[in-house]
Structures are given as structure tokens and as C-alpha cells.
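Peer 1: structure for the following, please:
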Amino acid sequence: MNKALIALAFGGLAIGMTEFTMMGILPDIAKDIDVDIPTASNLIALYALGVVVGAPTLVALTSKQSPKKVLLFLMLLFFVFNGFFAFAPSKALLFITRFISGLPHGAFFGVGSVVAARLAKPGKEAQAISMMFTGMTIANLAGVPLGTYIGHHYSWRITYAVISLLGLLTFLAIYVWMPKFEANKNNNILKQIRYFTRWDAWLMVGVIAIGTGGLFAWISYIAPLVTHVSGLDPDRVPFIMILIGLGMFFGNIIGGKLADTISPSKAAITSFSAMAICLVVVFFTAHIQELAYPMAFVTGMISFTIGSPLQMMLINNAKGAETFAASAGQASFNIGNTLGAYLGAIPISLGYAYNYPSLIGVGMATIGALLAYVFLIKVVRPQMNV
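Peer 2: Take a look at the predicted model:
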């Protein structure tokens, strides 16, 4: 196995933990800082906003540097910013540092996706990208449940201190294992930005930002869903997170193979459609305690088939602007994070049960599937006929 891809997977592990652990320990943080859960969920939205701001900004600032130097710089920022969050002494600083800890996320996956594709054998690009995202699925399989357990039984600050140290470990792995790709001195950031003067670029933003919101409308409230609606003991939440992570692990692999087999666009349509169906089942079965476990696995698996197809759609559609487009894709993914968490909080604030955010997710995933179909018909097929 290519060690450079393993280094990227370490980055996926660290980033996956900092992003998704928040969902499992949200009630603990809310209790610690004395706010309600919808208010605490702003920590999810602020991190996502940090990704949206950081992705294009950091890619633009580092566009003349070699990919290895950029990845090292981003992981150094990750280490420092997450350390600030773990030890923030006040509520205000907690929210501010959560925002800044999201800044390196999108740029790392954007640069990492392009590097992974360059490291891959022809026809295996999506699977190479899925290797990087495997780190994120391992985070959900093992790291997030462990972080949730520590946060629930000891302190969420210990969890995020460990996450910060994982960023340092990734820095070292990239330094040792990543080959030195030459910097593109002719890289014109203005030319890359011009990609977003095209209507199909904004269609891709819509596909990702709205469609992936279906996942976050569900997972942002997974802890109160399984405790308040399914009736599980809070101590069972880490086990639920393990099942979600196991599902995501397999879903990520399936998504990569699916994209390389039937095309990224068709894979995206399939994934979003399956996600919508799955979330309908979650809504109607959430009160059945015995089904909470299998649905956690199945929903995690189906939802995470979408990552590699979307990244390949962006890279294939942005020749000459791949890095900027891939990083903007991660920003769009986190707009979906923000939208899913925000819109999912609305029915809760209105007094509805914690399974109602899943209905919001159904609508968002369905729109994502429809927009991906438009992309296939209006963008991909005309290009194939040229």
C-alpha cells in the first residue's frame, strides 16, 4: 500500500474525529457550558463555516507552493487550532476557536484529493481518493466512539486535546512518507477562480451543499435521537457511533468502486437516492429500540458512499483548476453540514421529536439526487459527445 496515501488517511482520521466527535458529545458540551442542545449545535455550524472560509482562502494563499509543503502547513494549523479549542477558557472563546479549527479542513482534502489522484494508477483515481477518506471512516469506526466515551465519562476537552495531537502525528507522517511533487510555478489562482464563473461549477456546489445536508440533518442529532426517541441509555451512544463508523468504512469503499465502475455522476445519483430512502425508514422506525442499531450501520454506510463520487465529479469537471475546485467541494460539503444542522434544529425548536430532522434530511438528499441528474444530463453527457 502506498505510504503517501496512508499519510493522507491519517489526516482523514484527525479531521474526521474533530468534525464527527462533536455529534456524539454535543449533550455533554451543552451541559458543561450551560446551554441547550440547539445552541450547542452552533459549534457544528461554526466549524463548517470555518471550512467554507478556509478552503478557498488557504488554497489561494498557498497556490505557488508544493503540495507536500501545503499539506504540512495545513496539518500544523490543525494541531494548533484544535489545541486552542480544547483549552478555551470561556464560552465565547470556545465558539471562536471552533470556527478557526475548521479553517484547514477543506484545503487539506482539496489538495489531498488531487495528490491522491496523481498517486493512483489510471482508472483507480476514485479508489485512491477513497483511501484518504478511509481515515475519516476509521475515525467514525473507532476514534469517534472512543472520543465520545472519554467526553461522556471524563471530559470533552481531553478528547479534543488527543485530536490535536493526531494532527501532529499526521504532520510527521506526511513529512516522512509524502513524495516531493514539484510546485506549479505557472499556477494562476485567478484562472482557477474563473472556474466559478461557469454555471456548472455552481450546479456542483448545489449538488454537494444541499445533498450532503441530508447526512448532517440526521447525524448532528444522533445522540438525542437514540436516547430520547429510541430510548437507549446514554452509555450506548458510543456503540451507536461505532456502528455508524463501521457503516461509513464500508460505504466509503463501495462509493469509490461505484464511481470507478458506473461513473461518478451515476454513483452520486444512486447514493443520494438511497440516502433519502434510508432516512425515511429512520423517521418511521426511530422509536423501535431494537432497530436503532442496524439503522445506525445502514444509514452510515449509505450516506458515506457519496464522498469519492463527488470529489471525482469536481476534479473531472475542473481541468486546470482541480485543487481549487476540490477544496471548494469540501467547503460545499460543510455548507451541507451547516444547512443540515441548522435546518434540522428547526423542528426541534418547534417542539417536535428528534426523529424529525431526518425528514429534513430526506428532502435535502432528494434535491441532491435531482441536481446530480441535471449535472449528468446537461454537463457530463454533452462533454462525452464532443
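Peer 1: going by C-alpha atoms from here, please, whenever you check contacts or count neighbours.
Peer 2: Noted.
Peer 1: show me which helix runs longest in the protein.
Peer 2: Ranked by residue count and defined by DSSP state H, the top helix of the chain is helix 3-33.
Peer 1: distance of Ala267 relative to Asn316?
Peer 2: According to Cα to Cα, to the nearest Å, Ala267 and Asn316 sit 14 Å apart.
Peer 1: among those two, which residue is more densely surrounded?
Peer 2: Set side by side, Ala267 and Asn316 show more neighbours around Ala267, with 27 against 16, by other Cα atoms under 10 Å.
Peer 1: spatially nearest residue to that one, not counting backbone neighbours?
Peer 2: Counting by Cα to Cα, 6 or more residues apart in numbering, the nearest residue to Ala267 once its immediate chain neighbours are dropped is Ala259, at 5.3 Å.
Peer 1: what about the one you found, neighbour count?
Peer 2: Count around Ala259 with other Cα under 10 Å applied: 27.
Peer 1: enumerate every residue touching it.
Peer 2: Counting by Cα atoms under 8 Å, 6 or more residues apart in numbering, Ala259 makes contact with 126, 265-268, 308-309, 312.
Peer 1: return the subset of these lying in helices.
Peer 2: Using DSSP H, these in helices are 126, 265-268, 308-309, 312.
Peer 1: and the two most separated of those?
Peer 2: Farthest apart among the ones in helices among the contacts of Ala259 by Cα to Cα are Ala126 and Lys266. That separation is 13.5 Å.
Peer 1: which one of these two is surrounded by more residues?
Peer 2: Set side by side, Ala126 and Lys266 show more neighbours around Ala126, with 29 against 18, by other Cα under 10 Å.
Peer 1: give the contact list for the more buried one.
Peer 2: By Cα under 8 Å, 6+ apart, the contact set of Ala126 is 117, 256-257, 259-260, 308-309, 311-312.
Peer 1: top of the residues you listed by neighbour count?
Peer 2: When neighbours are counted by other Cα under 10 Å, Ser308 leads those with 32 neighbours.
Peer 1: one more to put side by side:
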Amino acid sequence: MPLALLALAIGAFGIGTTEFVIVGLLPEVAADFAVSVPTAGLLVTGYALGVLIGAPIMTVLGTKVSRKHMLMLLMGLFVIGNIVSATAPFFGLMLIGRVVAAFAHGAFFGIGAVVAAELVAPQKKAAAISMMFTGLTVANLIGVPLGTFVGQSAGWRVTFLIVAALGVVGLAGVVLLVPNIPKREGVHLRNELAVFGDAQVLLAMAMTVLGFGGVFAAITYLAPMMTHVTGYTDAAVSYLLVIFGLGMVLGNLIGGRYADRALMPMLFATLGSLAVVLALFTLTAQNKVAAAVTIFLIGALGFATVPPLQKRVLDQASGAPTLASAVNIGAFNLGNALAAWLGGLVIAAGLGYTSANGVGAILTISALFLALVSAALDKRRGQRRGTDRAGSVD
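Peer 2: Coordinates of the predicted model:
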């Protein structure tokens, strides 16, 4: 694999750390700014919305810039956002810093996925994409727990300064290692927007929202589920998140490897298995060992869908993939927000913490249905092309 993928993975590690580390530091941030924890939670919501909105905006603004230079600008923006967050004298300015960093998130992963795919042979594209996303999964395994520990020990501002330093390392990696791939001739904003008229592109993005959202319907409420239902202590939740992170890393690598060989069968297998595991989580949550195994499987199966989903979008929008790729990163975050909201609704309705697992299973089954529809459309298009060729020969 090219060294440029290492630079992209380092950038992904920093972005993944800053996205999720805030969850473990909300009490400290809230106390420092004298706001409530729910108010401090706006730092999570604001970041998610920043990714969703920023991905298409930053990608459109970068249509006249080479992808390498755009990646450099995005990492610079990420560094600035985290420095603003780390040094903010009042809560509102920290929220602005979070949104600024989030604006870099979607476009970096979207453009980075396109660059990663172009650096390797066609049969290795999904593996290259998964290599970049490995930085995100390792961030959840190592960066977030360490960042939380540092923030609780030395102050949350130190954590964000360290993340900004990681951004500088990622920027240096892009400068030194990522080649300046020439932009494809004849691809303009009009072409980039036109791909959203393709049913297959929209189906792929809908699969991203529903399939990946299923994971976060359960994981968002993992802490109260494990402490109130399974019987784990509050301290043990951190170890369970590490188990989830291990599953993420393994699943991401497996998804990248096998999606290059058989993309749609890989999606059928992972989405179907994930739906079953989520449905069973209501039962396995009653036992500590079974719950830990289930959490690992949710991480593995959930992130095994990431490379094939991203590659599916790239394949279907092959004529102008950059904007579609970035918007699909926003779709992952939209799925997270939607699933967390729906899971919260059923819990608030008095159905219990495990009811969110059922929501996740339903979302994932819906994604599997869309995958089957997409495959049927592929088959129909193939048959139509075959008929057209036969007619032209005659």
C-alpha cells in the first residue's frame, strides 16, 4: 500500500479522536464554562451538523483546487478549529471551534476516499479506503480513551491541543506523501451534482444512513443499558467501549478486503448478520459475557459495512465521485443522529433501554432491503445492456 495512505490514516485518526473524545469530557467542559451537561451536549450535536452541512459546502468550494491542496486546506482548518476549542474563553466560541473542525471532517474523508481509491489498482480500491478509515477506528480504540484520560487528569484543553498537534502531523503527511493527482478533465460542479439524479447513488447513500445508523441506535445508549440492565459498573463501560473499538478495527479491515472481491454479497452478509445481532442484543444484554461478545460483533459487523458502502457510492458516481463521496460521509453522521433520536424515543416511551436495539435491527433490515433493490436494478441494467448489444449486432 502507498505511504500516502498512512498520511490519510493519520488525519483520520486526529479527526476521529476530536469527534468522539468530547463525549467523555462533557462534565469537565460543562463545569469549566458553568453550563449544564445537556447544554454542553450541543458540542456533540453541533459537530454532527457541521459534518453534515460542511461536507458538500467544502467539497463544492474545492472543485477548482487539486485534491492534494484541498486536503491540505482541510487539515489546516481542522487544526484551527481545535485550537479555537482549546483556547476558547466562553462556551459559544468553543462551539464555533467544534463546527469549524467539523467542516473539515466530511470533505476530508470524502476527498480522501477518492484519493485513496486512485492510488491503487481497481481491484484494491475498497482495501485502500479501509486503510484510511483504519485511522478512524483506531482513534476510537486508542485516541478517545487516552484523550479522555488526559482531559480528566490534565484538563480538557490539553486534550484539544494534542488533537490539534495530531492535525499538524496529518497536514505534514499530506504535504510530503500524498501525490498531486491531476484533476480529471471535463468534470465540473454540474457533473458532480448530476450524479444525485442516479437512483443507484441515492440508494447507496440511503443504505449508509440506515445500515450504519443501526449501530448507533444501540451504542448511543450502551452505558445506561450496561449499568441498569446487564449489571456492569460505570467504570466497566470504558472497557466495553474498547471491546467495541477492537471490533471496529477488525471489521473495517475485513470489509475492505472482501468488498473488493464481492461488494454486494459482502453487504448482504454484513447487514443481515448485523440485524440479527442487534435483535438478539435485547436478550444477550441480560448476561455480562454475552453482552460483551455482542458489543464486539456490533462493532465488527457495523464497520465491515463502511468500506463497501463508501466504494458503492464511488462506483455508482464514477464519472464525478468527489461530491458524492463527501456527502456520503455526511450520510454516516445523519444515520448516527437519526438512530440516536429514534432510540431515545422508544426509551422515553417506557420500553426500556434494550428497546433501542430493536430500532437498530429495523433500520439495518431496511438497509438490507435497499441493498437487494439496488442489486436487482444492477441486474436489470445489465440485462438491458445485453439486449441493446444484441440489437446492435443484428
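Peer 1: can you calculate the TM-score here?
Peer 2: The TM-score (TM-score structural alignment, normalised by the length of structure 1) is 0.91; 383 aligned residues with a Cα RMSD of 2.3 Å.
Peer 1: now the longest helix of structure 1: buried residues?
Peer 2: 4-30 (16 or more other Cα atoms under 10 Å).
Peer 1: in the stretch 101-250 of structure 1, which spans are helices?
Peer 2: Here the stretch 101-250 of structure 1 has its helices, by DSSP state H, counting those that start in this stretch, at 103-119, 125-138, 144-153, 156-177, 189-193, 199-211, 213-219, 222-224, 237-262.
Peer 1: now the stretch 251-386 of structure 1
Peer 2: Counting by DSSP H, counting those that start in this stretch, the helices of the stretch 251-386 of structure 1 are 264-285, 292-303, 307-317, 322-349, 357-375, 381-384.
Peer 1: so how far does the last one sit from its counterpart in structure 2?
Peer 2: Comparing helix 381-384 of structure 1 with its match in structure 2 after superposition yields a mean distance of 3.0 Å (mean Cα distance after the TM-score superposition for structure 1).
Peer 1: same question for the second one.
Peer 2: Its match in structure 2 and helix 292-303 of structure 1 itself, once the structures are fitted together, sit a mean 1.8 Å apart by mean Cα distance after the TM-score superposition for structure 1.
Peer 1: just how off-centre is that helix within its chain?
Peer 2: 17 Å (Cα atoms, centre = their mean, to the nearest Å).
Peer 1: now which residue in structure 2 aligns to the residue nearest to Ala267 of structure 1?
Peer 2: Matched across to structure 2, Ala259 of structure 1 falls on Ala259, judged by TM-score structural alignment.
Peer 1: skipping adjacent residues, who's closest to Val59 of structure 1 in space?
Peer 2: Ala107 is the one closest to Val59 of structure 1 (Cα to Cα, 6+ apart), at 5.9 Å.
Peer 1: residues in contact with the one you found?
Peer 2: When contacts are counted by Cα under 8 Å, 6+ apart, Ala107 of structure 1 touches 54-56, 58-59, 74, 327, 330.
Peer 1: of these, which is the nearest to Gly206 of structure 1?
Peer 2: Taking the contacts of Ala107 of structure 1 together and measuring to Gly206 of structure 1 by Cα to Cα, the closest member is Gln330, at 12.3 Å.
Peer 1: what's the local residue count around the closest residue to the closest one other than its chain neighbours?
Peer 2: In this structure, Gln330 of structure 1 finds its nearest non-sequential neighbour in Gly106, 4.7 Å apart by Cα to Cα, 6+ apart. When counting by other Cα under 10 Å, one arrives at 33 neighbours for Gly106 of structure 1.
Peer 1: was I right to think Gly106 of structure 1 contacts Leu49?
Peer 2: No. The pair Gly106 of structure 1 / Leu49 is not scored as a contact, 10.5 Å apart, by Cα atoms under 8 Å.
Peer 1: quick one on the thing from earlier: dump the contacts of Ala259 of structure 1 into a markdown table; add distance to Asp200 of structure 1 as well.
Peer 2: A markdown table is the format used below for those (distance: Cα to Cα, whole Å):
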| residue | distance to Asp200 of structure 1 |
| --- | --- |
| Ala126 | 21 |
| Ser265 | 13 |
| Lys266 | 16 |
| Ala267 | 18 |
| Ala268 | 16 |
| Ser308 | 19 |
| Pro309 | 16 |
| Met312 | 15 |
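Peer 1: how about the contacts made by the residue nearest to Leu5 of structure 2 when sequence neighbours are not counted?
Peer 2: Distance criterion Cα to Cα, 6+ apart; nearest residue to Leu5 of structure 2, sequence neighbours excluded, is Met132 at 6.0 Å. Met132 of structure 2 is in contact with 5-6, 8-9, 12, 112-113, 116, counting by Cα under 8 Å, 6+ apart.
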